[in-house]
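Student: My questions concern the predicted model and sequence given below.
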Amino acid sequence: MRVSSFLALAALVASAVSSPATPYVVHEKRTSIPTPWQKRDRLSGETKMPLRIGLRQRNMEHTARFLKEVSDPKSPNYGKHWSQEKVAETFAPSDDTIQRVRNWLTASGVEEDRISLTKGKNWIHVKSTVDEAERLLKTQYYIYEHDESGQPHVGCDKYYSLPYDVSPHVDLVMPTLHFDAKVMSREQYLTKRSDRIPITPGKPKEKSIGKGYHRVSPKQGATLASGALADDLALCDQQIVPACLRSLYNIPESNSTTSAANNSYGIVEYTPQAYLPEDLDMFFANFSPKLVGARPTFQSIDGGVLQTDQVDFSYMGESDLDLEYAMVLSYPQNVTLYQVGDTVNGASFNNFLDAIDGSYCEYEGGDDLQQDPQYPDTSGAEGAYTGPKDCGTFEPAKVISTSYGYDEVALTAPYEERQCEEYAKLGLQGVSILYSSGDYGVAGNYGQCVDSDSGSLFYNDGTSGSFVPGFPATCPFVTAVGATQVIPGTNIAEARASGTQPEKACETRIYSGAGFSNVFPMPDYQAETVKGWWDKGLAGTYTEKQFNNSQSTRGLPDISANGANYVVAVVGEYNLVYGTSASSPVFGAMITKINDARLEAGKASLGFLNPSFYANPAMFRDVVEGSAPGCGTDGFAAVEGWDPVTGLGTPEFPAMLEYYMGLD
């Protein structure tokens, strides 16, 4: 799990910054600033800037083994998930770790009353100034500005250091090198960039949703009149509706009106994304009349609100898509909507994780120049959430689908590893975590690629560059879901009757997010399958300049589901919608239905899915057509067996249900 960070740390010891009293080592560094951020002014030394120190947790080197014991179908402990208390106790930092970091701080002149330990003992919070932070970390802090929006971000320059005897006890310090920056409201965003030249002239610029510049967002297609909606399965290559998905994957329509009492399905959305109730009813009236009037169970996290100040596709498209299909396909299971962040600060994945796991919480209170938005929000702005920070307030659902993500290169390895560990902890508790793999093939957010010489991101204009995988999809403890489409001209009923695959890798409006991580090693459950891909020589002529071809890192996606031509009711109109934003919640609905059957039979929820997927790939229908181009290349191609475009293929629901019902 931590191979990359340990090797990086060892390699950097030689560049240690030291003094006779306290030798330091570089703890984290970056080679370039992610596009389109620009370094501006130094921060004033008197500026208040609380530091958060993520403490090294115990037993993290055993995480993969622990998770395998409860998620590998060959294990005698399959399905014997851990309690949240056992998880917290197993991974809490040692007393020695806590004390070493405290001793360093106090010896450096930080008074005890400015040092606090979080409830989960995972983070130490230090009330500090920029001057003090720079002295403690041997670095310099700057204001960075986002070229398009004018959005400011605070971070240190190139690297920061820690005492050599403290560094092994710390995962990361924030804020430092990470560009998971807050975003403005749309009005502020448009005002700021009204006099700026778009980076890609002639193309509409996609707006950031929630916190940071996310990788996955649905793409809007043609608007359809109600009378133009297809009701013939022969037209599923042009319009995807629930009946098409049931036919594609043999998903039965439930006649029951109740589900297992302890089953649950959660969809995560980040403000200002919101759904419109009338859109749900418009969709349900056409495709599931029994659901008219039904609403997801609303869970407001850190001031999450269903805003209606901005009402258009860019604000409602994601939530309407996710909920309309998740609710129809998982019926009679009610869907929980985790709405995260207020309309001022937005939110990050860490805000959501705080809310469902109190031991993960960084600290309570505070609103300053931080990496993740802090609550209560003391900005005084209209709409700011001033209530208490949600810390372990909500129960995690059995299945959680998220259609958002970041470029792996925009965050540091320790940041990603620490968050990935939290997904492993959720898997230990019987939670299935699904993430969309991305919509730009082997390229990153908005088609960005990396200059292989400088390490800088640039917007792809046909120039060859290094591929950019997305995070958290690259985390080996989540299930990464790619996208397919019905092959044009294909009647899916006829294709299924003849035993042929009616789908190919998605190549309409989007390309399935694909490739190999630059951070995470290849997990054991994937090794044999992915080795088969490498053994066939399918990497083509690409070299280490294009992607991590070490044959030792995590490949994605794991599986795929349809992501093209979805009919979605958005702001009173039907639109065709495209993206892995559709694939993930649809697949999550299938896992939810399997959980329901298992729970009714007295069995455990599925929890972490990947080991059982790779152990029984016959549950999926192989995809052998299409590709995932990007960065001036054709990218990778869908081929026989697992491939870094569509993974193991598309689900066969009856085969999955039979397999999982046969497990204890």
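Tutor: Received the coordinates, thanks. Everything quoted here is computed from the prediction, not taken from an experiment.

Student: going forward, measure contacts and count neighbours with C-alpha atoms only.
Tutor: Fine.

Student: all helices for the stretch 401-550 of the chain, in order.
Tutor: With DSSP state H, counting those that start in this stretch, the ranges of helices along the stretch 401-550 of the chain come out as 413-428, 492-498, 524-535.

Student: Which of those has the highest mean neighbour count?
Tutor: helix 413-428 (a mean of 22; mean count of other CA atoms under 10 Å).

Student: Of the helices of the stretch 401-550 of the chain, which is nearest N286?
Tutor: helix 492-498 (21.0 Å; CA to CA).

Student: what packs against the closest one?
Tutor: Contact here means 3 or more CA pairs under 8 Å, 6 or more residues apart in numbering; DSSP states H and E; on that basis helix 492-498 packs against helix 242-249.

Student: next, the one to line up against it:
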Amino acid sequence: MLFSQFVATLGFISIAGALPSQKRSTTYVLKERHLVPRSWRKLGPASKRDTLNLKIGLVQQNPGAIEQHLMQISDPTHERYGQHLSQEEIDEIVAPPKESLDLVKSWLEEHGITNYVPNKSKTMIHCAIPIGKAETLLNTTYSTFKHEDGTEINRAPEWSLPEFLLDSIEIVQPTNSFFHPKQHLVSDNNAWHDAAWWKSEGEQTYPQAFAGSADGQYGQAYESNINGQPPPVQGAQVPQFGQSQPQQNGQPSQGGFQPPQGGNVGGTIDVSQVCQGKFVTPQCRRTLYGTIDYIPQAPNQQTVATTNYLNQTVIRSDISLFMQTFRPDASNIGNEINIVSIANGDVDQNISPQKIGDLTNQEANLDAGNIESIAYPIPLTAYHTGGSPPFQPSAATPDNTNEPYIEWLDYMLALDQVPQVISTSYGDEEMTVPRSYAERVCSGLAQLSARGVSLIVSTGDHGVGKNGQCIANDGSGDKFVAVFPASCPWVTGVGATAGFNPEVATYRFASGGGFSYYFDAPDYQKSTTQAYIQTLGSQYGGAYNPNGRGYPDAAAHGDHDAIVFNGQVSTMGGTSASAPTFAGVIALVNDALIAAGKPPLGFLNPWLYSVGYQGLTDIVSGSSSGCNTTGFPAQQGWDAVTGFGTPNFRQLVQLAFNGPTDGSSALPKGGQRK
């Protein structure tokens, strides 16, 4: 079905279901109430003079249409597979009726608000107004709340609208969203050393970490790319990387694809030669996942990206030093990174003493180093998003109280060209946001995925929840904690592993995993997650939502990864390390596809759950401990700890070119796969 035909089938929905009522009742009606999360406490009334950058999200046309479209273009067996949408085509589907936009504009003007700015698609209106004005506009009261980490914000746990606007406005933020993005980064408490130490003592302390890499030697196959010309490409043919194992009820048989025990995964260097348990370098990760001898063929035909919040910024000099130390052929990448500021996001390359003391920028550096040390020379863009345009601190509210995630989405959805792979290492507990906020953000992520973007998201570092903090907002009982946006069905959640032969779920910290309370399990994974839940029996009954979207979808190594910060070298861990690593591998799969004239993978999950899982190494040991329990167990096939497992690049490329290996339908029809 062509795009025009698809949109035509939605026309009746647009006309019959989207037009707002013209009745102008000015009676205010409660629109939404959200309980304050337990990690926040109320301090007192907010200063009415403080400014909010209010975001008013209009009800979009054709609810569910983007998701329907996304499933079609992401299903390898569908005729529209790979036919990703443009920004204009998405706007055509979701743009609200003009009547809705006019009603909201007139409402704002009646309150003396004329400085509003609609976004490109007219789905969101931005206006900077004093809190006192916002309280009148929304018939609410803002208070100042303090997070357990010391952050202070202004929020209104409930808000209202005039009755005539209930069908026109979906969300208004910041009101009752307590979303507080946290970096999924775990300290190793290891010493930091300068480059001179590495040259004199590092190789003796971590000999395997330097095997074949300290002098720039990456094995014969890759060395030819440094010193000479890459080997010729034989048309669009894919190298035969081995045979796939058969499916058994939608699960990989015999534990999925396992790298040879002590064998040669990368082709020229043995994993045991380059992987040091306490110090994981790019050389190790590239060898472990089989990308070490792959030479990108079309690097300038796609872009990879990372996202940063919390005043994090990629420091070019640190990335250059990281590459000089661990991947010399990419030593210039630090100066080539495209750093983009969104909503006053920090891009300052001069590291202040305060930032050094606060360890700010470690997350941004780890993300950039991990994704680009695999994906190089594919260009990298780093998006740095602040909380508002602009924010004026006051004595009462010294912190930025505005919401950054919608700012980033609004910016991305307006771009004509978007990266093919984006890695995000930030998230928060799902219960910190109201359902309307989660659904709106998730819908925006679906729109971005429909553009052909693979959205890779970390799943957190606290397993099923921090011990002693697994209580629902309403105090109704113990609940495992879901992490957002990993719980959104339209992203690919990535957990973390440790060790090498075999890899296991991390144990120094617990990789995040579980089931959403807001989003049902989508069709592409329903039979898979239900099969896993059946193996749990009555264990943890009532502590999680058995019908929810399960995550993670996959995993990658995320423990003791090398990092450079402030010119010093050490190690860190977390799903913040595993997500960009997995993203880098997917970027190389895209490279092989693009070089052969094929579209990039885009939204991975329908392909991953039906075909791609055969190219992941199953992780069968460990658990997502937390909430004073051992959490969900890793086991054969998909699990809520490591998903389907870690990437085997050669198998993934083979599967991306050839599709299902057994001729089965990609998506389940009425339940079980054949």
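Tutor: Yep, it's here. The shown structure was predicted, so the numbers you read here are calculated from the model rather than taken from an experiment.

Student: Report the TM-score for the pair.
Tutor: The TM-score (TM-score structural alignment, normalised by the length of structure 1) is 0.76; 547 aligned residues with a CA RMSD of 2.9 Å.

Student: Tell me which of the helices of the stretch 401-550 of structure 1 lies nearest to E324 of structure 1.
Tutor: helix 492-498 (22.2 Å).

Student: what does the closest one rub up against?
Tutor: Contact with helix 492-498 of structure 1 is made by 233-234, 236, 247-248, 486, 501-502, as judged by CA atoms under 8 Å, 6 or more residues apart in numbering.

Student: repeat that for 7 Å
Tutor: Applying CA atoms under 7 Å, 6 or more residues apart in numbering, the contact partners of helix 492-498 of structure 1 are 233-234, 247-248, 501-502.

Student: residues touching the spatially most central residue of structure 2, list them.
Tutor: What sits nearest the mean C-alpha location of structure 2, by CA atoms, centre = their mean, is V457, with 2.2 Å. The contact partners of V457 of structure 2, taken as CA under 7 Å, 6+ apart, are 423-425, 486, 491-494, 579.

Student: before we move on, the earlier item: got JSON lines for the helices of the stretch 401-550 of structure 1, with distance to L353 of structure 1 too?
Tutor: Listed next are the helices of the stretch 401-550 of structure 1 as JSON lines, based on distance: least, CA to CA, whole Å:
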{"stretch": "helix 413-428", "distance to L353 of structure 1": "8"}
{"stretch": "helix 492-498", "distance to L353 of structure 1": "39"}
{"stretch": "helix 524-535", "distance to L353 of structure 1": "25"}
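
Student: Ok, which of those comes nearest N255 of structure 1?
Tutor: Using CA to CA, the nearest of the helices of the stretch 401-550 of structure 1 to N255 of structure 1 is helix 492-498, at 22.3 Å.

Student: Can you tell me the SS state at I33 of structure 1?
Tutor: coil (DSSP: H, G, I helix; E, B strand; the rest coil).

Student: Can you report how many residues lie near the residue lying closest to E148 of structure 1 once chain neighbours are set aside?
Tutor: By the measure of CA to CA, 6 or more residues apart in numbering, the closest residue to E148 of structure 1 outside its immediate chain neighbours is R193, 5.7 Å from it. Residues lying near R193 of structure 1 (other CA atoms under 10 Å) number 15.
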